[in-house]
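Visitor: build the 3D model from these lines:
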Amino acid sequence: MPAIESFSEAITAFGVPRESNAYAKAAQRLYADEGRIEIDDQVVVSEGDEGAYVMAWVWVPDSALQGDSSGASDDPTPAGSFVTSQFRNHYKCPKCDHVWSDVWSAQCDDDCPACGTRHVSPHKSDDV
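Guide: Here you go, the predicted structure:
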């Protein structure tokens, strides 16, 4: 393989077409928001045991910079955007008694990472 000399050459060398990768297509469907979060047509995907990281571009306007000299607000949340609540949900599997917690944007069921039992409800949730 020839030497990679630019970031775009690295994406070409290590990326996959977005439409040919299930994780990249899911990321596009779930997170892409033109002008805020964008996922290129050629994308780097790093797969793990239970999911994948998908490379994306996040837009940060100048007005969101803290301590800038423009007199902009110190609030890093861009105007017109929203902040979602997050919950640390605590679970105990009714089948294998495995205990775990995970952070979600809702107090929702999860699947047991130890035995795969589906739709385990949290017994406790904390605001994060």
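Visitor: hey, let's count contacts and neighbours off CA atoms from now on
Guide: OK.
Visitor: for the helix or strand encompassing R29, name the packing helices and strands.
Guide: Using DSSP states H and E, R29 sits within helix 22-31. Applying 3 or more C-alpha pairs under 8 Å, 6 or more residues apart in numbering; DSSP states H and E, we find helix 22-31 packed against strand 52-54.
Visitor: redo that, cut-off 10 Å
Guide: strand 16-17, strand 37-38, strand 45-47, strand 52-54 (3 or more C-alpha pairs under 10 Å, 6 or more residues apart in numbering; DSSP states H and E).
Visitor: that helix: which residues count as buried?
Guide: Y23, A24, K25, A27, Q28 (16 or more other C-alpha atoms under 10 Å).
Visitor: so the first one makes contact with S46?
Guide: It refers to Y23. Yes - between Y23 and S46 a contact is recorded at 9.4 Å, counting by C-alpha atoms under 10 Å.
Visitor: name the residues contacting each of these two.
Guide: A52, Y53, V54 (C-alpha atoms under 10 Å, 6 or more residues apart in numbering).
Visitor: how many residues are close by the closest residue in space to W57 that isn't next to it in sequence?
Guide: Excluding the flanking residues, the one nearest W57 by C-alpha to C-alpha, 6 or more residues apart in numbering is E38, at 5.0 Å. E38 is flanked by 17 other residues according to other C-alpha atoms under 10 Å.
Visitor: quick check: A27 vs E38, distance?
Guide: Distance from A27 to E38, counting by C-alpha to C-alpha, to the nearest Å: 10 Å.
Visitor: can you check A24 too?
Guide: Taking C-alpha to C-alpha, one finds A24 at 11 Å from E38.
Visitor: next, the structure of the following sequence, for comparison with the previous one:
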Amino acid sequence: MDTAPPGVRADIWLWAARFFKTRALAKQALGAGKITCAGVACKPARMLRAGEMLHIARGEERFEIEVLALDNTRGPAAVAQTLYRETEASLAARAAQREQRRLQQAGTPRPPPARPGKRDRRRIHAFKQILGED
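Guide: Okay, here's the model as predicted:
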């Protein structure tokens, strides 16, 4: 007797595979057309089957994955990663995008801390004493 489910709802599978923190967020992304299956926008109630290709847009990240296994319960991250396989092109594109963001941030100076620390306050106080303001 085969106990494997014939399909799992797309919103439940995306939640179980840990692409979204809650099922409601997965459902919202599906409703907004952020996830496509075979080039067509996927609806939350669509039954996913093993072997299907999904394109997922989550923020700035874009994933192209193949569904390997079905599960409707959320488990550890190690188990969730066995549910899908990301394509090589998708991995390379995300790595290039990550590197581009890192290079863009390298030239941006970091803002100073909002408030002076203990050492800075002591220096300010000493400087004011030298000026005779304190």
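Visitor: please state their TM-score.
Guide: In this superposition the chains share a TM-score of 0.25, using TM-score structural alignment, normalised by the length of structure 1; 63 aligned residues with a C-alpha RMSD of 5.4 Å.
Visitor: ok so, going back, export the buried residues of helix 22-31 of structure 1 to CSV and tack on distance to S101 of structure 1?
Guide: Formatted as CSV, these follow (distance: C-alpha to C-alpha, whole Å):
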residue, distance to S101 of structure 1
Y23, 24
A24, 26
K25, 27
A27, 23
Q28, 27
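Visitor: out of these, who's nearest Q42 of structure 1?
Guide: Distances from Q42 of structure 1 to the buried residues of helix 22-31 of structure 1, taken as C-alpha to C-alpha, are shortest for A24 (9.4 Å).
Visitor: I'd say the closest one and A52 touch.
Guide: Yes - counting by C-alpha under 10 Å, A24 of structure 1 touches A52, with 8.8 Å between them.
Visitor: okay, and the common contacts of these two?
Guide: Common neighbours of A24 of structure 1 and A52 (C-alpha under 10 Å, 6+ apart) are V45.
Visitor: between the buried residues of helix 22-31 of structure 1, which is nearest T12 of structure 1?
Guide: Nearest to T12 of structure 1 among these is A24, at 15.1 Å by C-alpha to C-alpha.
Visitor: quick check: that closest one vs A10 of structure 1, distance?
Guide: Distance of A24 of structure 1 to A10 of structure 1, computed by C-alpha to C-alpha: 17 Å.
Visitor: next one: K124 of structure 1
Guide: 44 Å.
Visitor: go on, W104 of structure 1?
Guide: 33 Å.
Visitor: what of Y91 of structure 1?
Guide: Applying C-alpha to C-alpha, the value for Y91 of structure 1 to A10 of structure 1 is 41 Å.
Visitor: look at these two and report which has more neighbours.
Guide: Comparing Y91 of structure 1 with A10 by other C-alpha under 10 Å, the one with more neighbours is Y91, at 22 against 13.
Visitor: is it true that the more buried one touches S125?
Guide: Yes - at 9.1 Å, Y91 of structure 1 and S125 qualify as touching, with contact defined as C-alpha under 10 Å.
Visitor: identify the contacts common to the two.
Guide: Common neighbours of Y91 of structure 1 and S125, counting by C-alpha under 10 Å, 6+ apart, are S101, D102.
Visitor: C-terminal to the helix or strand containing E99 of structure 2, what's the next element?
Guide: Here E99 of structure 2, judged by DSSP H and E, is contained in helix 88-106. Where DSSP H and E defines the elements, the next helix or strand beyond helix 88-106 of structure 2 is helix 118-131.
Visitor: elements contacting that following helix?
Guide: Secondary elements touching helix 118-131 of structure 2 (3+ C-alpha pairs under 10 Å, 6+ apart): none.
Visitor: who's in contact with Q97 of structure 2?
Guide: Q97 of structure 2 makes contact with E60, E61, R62, L91, L103 under the criterion C-alpha under 10 Å, 6+ apart.
Visitor: one more: A93 of structure 2?
Guide: E61, R62, F63, E99.
Visitor: alright, I will stop here.
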